[in-house]
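# model this:
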Amino acid sequence: MKSIKIKGSERESVGKKATKALRNAGKVPCVVYGGEKPLHFSADELSFRDLVYTPAAHTAKIDLGGTKIRAIMQDIQFHPVTDNILHIDFYQLFDDKEVTLNIPVRLQGNSPGVRNGGRLLFRKRKLAIKALPDKLPDFFDIDISKLKIGDNITVESLLNDDFEILHPDTTVVVQVKTQRAAVVVDDEDEEGEEGEVTAEGGDAPEAASEGGESQE
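Coordinates of the predicted model:
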């Protein structure tokens, strides 16, 4: 999994005045948990851009001068009006200790079911997994090029010895449901037709999510 470098400095004072001064200076107060004791530090808000404002899951390499820590972002608080980052909690990673993280799902290919008038339902845009830090995947890439009307892809098809997926095997990740205008054609008739679903790292225009995104 890709790591984002965060260069900061340890905080000697964690009181309200010191925290306010940091924010006024364009810095974000942070805490790293999971070690022997919580570690307080701060870094420029711009340092977190590639970590926070992305659909991808990344780890962080926090450089505090003499101290270097590998961690994942656990919680983040934004200002309700300005959307500035107010505070970030991190959890320290250890090579021999499993961690839980939400991994994004990407759709690859074009669904013949959608081309025939079906409706693509992207039910799980993220999946929670437990794994050792070095086994964390960047994405779950799902090929929908054979997904016809009535078909679905479940968690069971994504199982891997490198990690544990924290959802039942029968959980539907993506499916194609029928619509009134949908038609069923043979495989031979589908060749040469243009797909309506774009994937390759993006969601299809026809994609609809029922029940919202998973935030487990």
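# only C-alpha atoms from now on, for both contacts and neighbour counts.
Will do.
# what segments of this structure are strands?
With DSSP state E as the criterion, the chain has strands at 3-10, 27-33, 39-44, 59-63, 68-78, 85-92, 99-108, 119-122, 126-131, 140-143, 152-154, 164-165, 172-177.
# could those strands be laid out in CSV, adding distance to Lys16 and mean neighbour count?
Below are those laid out as CSV (distance: least, Cα to Cα, whole Å; neighbours: other Cα atoms under 10 Å):
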stretch, distance to Lys16, mean neighbour count
strand 3-10, 16, 18
strand 27-33, 11, 22
strand 39-44, 14, 20
strand 59-63, 23, 21
strand 68-78, 16, 16
strand 85-92, 12, 20
strand 99-108, 31, 20
strand 119-122, 43, 22
strand 126-131, 34, 19
strand 140-143, 41, 16
strand 152-154, 48, 18
strand 164-165, 40, 18
strand 172-177, 44, 21
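# here is the second sequence; please produce its structure so I can put it next to the first one:
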Amino acid sequence: MEKLALNSVKRTGEEKLKDLRANKQIPAVIYGHNYAPVSVALDYSEFLKTYRVAGQTHIIKLSIDGKNQDVIVHEVQYHPVTGDFQHIDFMSVNAKEKLHANIPLKLIGSSPALRDWGMVDQLIDVIEVKCFPADLVDHFEFDISVLTEIGQVAHLSDLKIDSKKLEVHLSPETPIVSILEVKGAAAASEETPAAPAPATPAAEAPAAE
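The predicted model follows:
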């Protein structure tokens, strides 16, 4: 997995957070095992571009006043009204140490049951794994086209996960997605009146002689 680059400036602690945000900067902190926490500031636009690609599963080469440190995004805080980035937590990465990461689960395909008043219910959005940084993956995929009937459920064991590289502590029987019946669909189907048969045209009266 190719590393992404991102610049940052070390904070002195004297800056006011509201002033940083007003200048289109995001306050952030870097921490990790055997790593003393460091407070930095990021350019808003630059982080946005990087985060769109990296998410929380991609290693970022973060430059701190010119000194590089490998990190991943651990937590993102948003403004409750505007949705703007408010604060970023980075976790330092050591190539020789395993880390914890939340890997997104993406559903692909289409279930035939959707044509029979079914709806997809995704039960898990992310799966926490423990692995070496080099073994990180962007996401897991599950093809819901194999769920052909209402009531069917897919489990964690149905995912293709390399257990030699990725440690998952959830039970293999953990449900990840199911097909539910749309509420009231059956009743609505039964109550829908049949279309009336076309009227038979009346026979014409014989012409008077």
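# related to what we said a few turns ago, can I get the strands of the first structure in TSV including distance to Glu188 of the first structure?
Shown next, in TSV, are those (distance: least, Cα to Cα, whole Å):
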stretch	distance to Glu188 of the first structure
strand 3-10	45
strand 27-33	56
strand 39-44	57
strand 59-63	45
strand 68-78	48
strand 85-92	52
strand 99-108	21
strand 119-122	21
strand 126-131	34
strand 140-143	20
strand 152-154	21
strand 164-165	36
strand 172-177	20
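# how about the ones you listed, which one is nearest Ala18 of the first structure?
strand 27-33 (9.4 Å; Cα to Cα).
# what's that closest one in contact with?
By Cα atoms under 8 Å, 6 or more residues apart in numbering, the surrounding residues in contact with strand 27-33 of the first structure are 19, 22-23, 38-45, 71, 85-92.
# which position in the second structure aligns with Val174 of the first structure?
Under the alignment (TM-score structural alignment), Val174 of the first structure pairs with Val177 in the second structure.
# chain neighbours aside, what residue packs nearest to the residue nearest the centre of the second structure?
Centroid-nearest residue in the second structure, with Cα atoms, centre = their mean: Pro104, separated by 4.5 Å. Nearest residue to Pro104 of the second structure in three dimensions, chain neighbours excluded: Val126, at 4.2 Å (Cα to Cα, 6 or more residues apart in numbering).
# which residues touch the spatially closest residue to Leu4 of the second structure that is not a sequence neighbour?
Leaving aside its sequence neighbours, Leu4 of the second structure sits nearest to Ile60 (Cα to Cα, 6+ apart; 4.7 Å). If you count contacts by Cα under 8 Å, 6+ apart, Ile60 of the second structure has them with Lys3, Leu4, Ala5, Leu6, Ala54, Asp70, Val71, Ile72.
# out of those, which is nearest to Phe140 of the second structure?
Ala54 (14.9 Å).
# from Ala101 of the second structure, how far out is the closest one?
Distance of Ala54 of the second structure to Ala101 of the second structure, given as Cα to Cα, to the nearest Å: 12 Å.
# also Asp116 of the second structure?
From Asp116 of the second structure to Ala101 of the second structure the distance is 37 Å (Cα to Cα).
# before we move on, the earlier item: and of the strands of the first structure, who's closest to Asp50 of the first structure?
Of those, nearest to Asp50 of the first structure by Cα to Cα is strand 3-10, at 7.0 Å.
# what inclination does the closest one have with respect to strand 27-33?
Interaxial angle, strand 3-10 of the first structure versus strand 27-33 (axes from the mean of the first three to the mean of the last three Cα atoms, to 10 degrees): 100 degrees.
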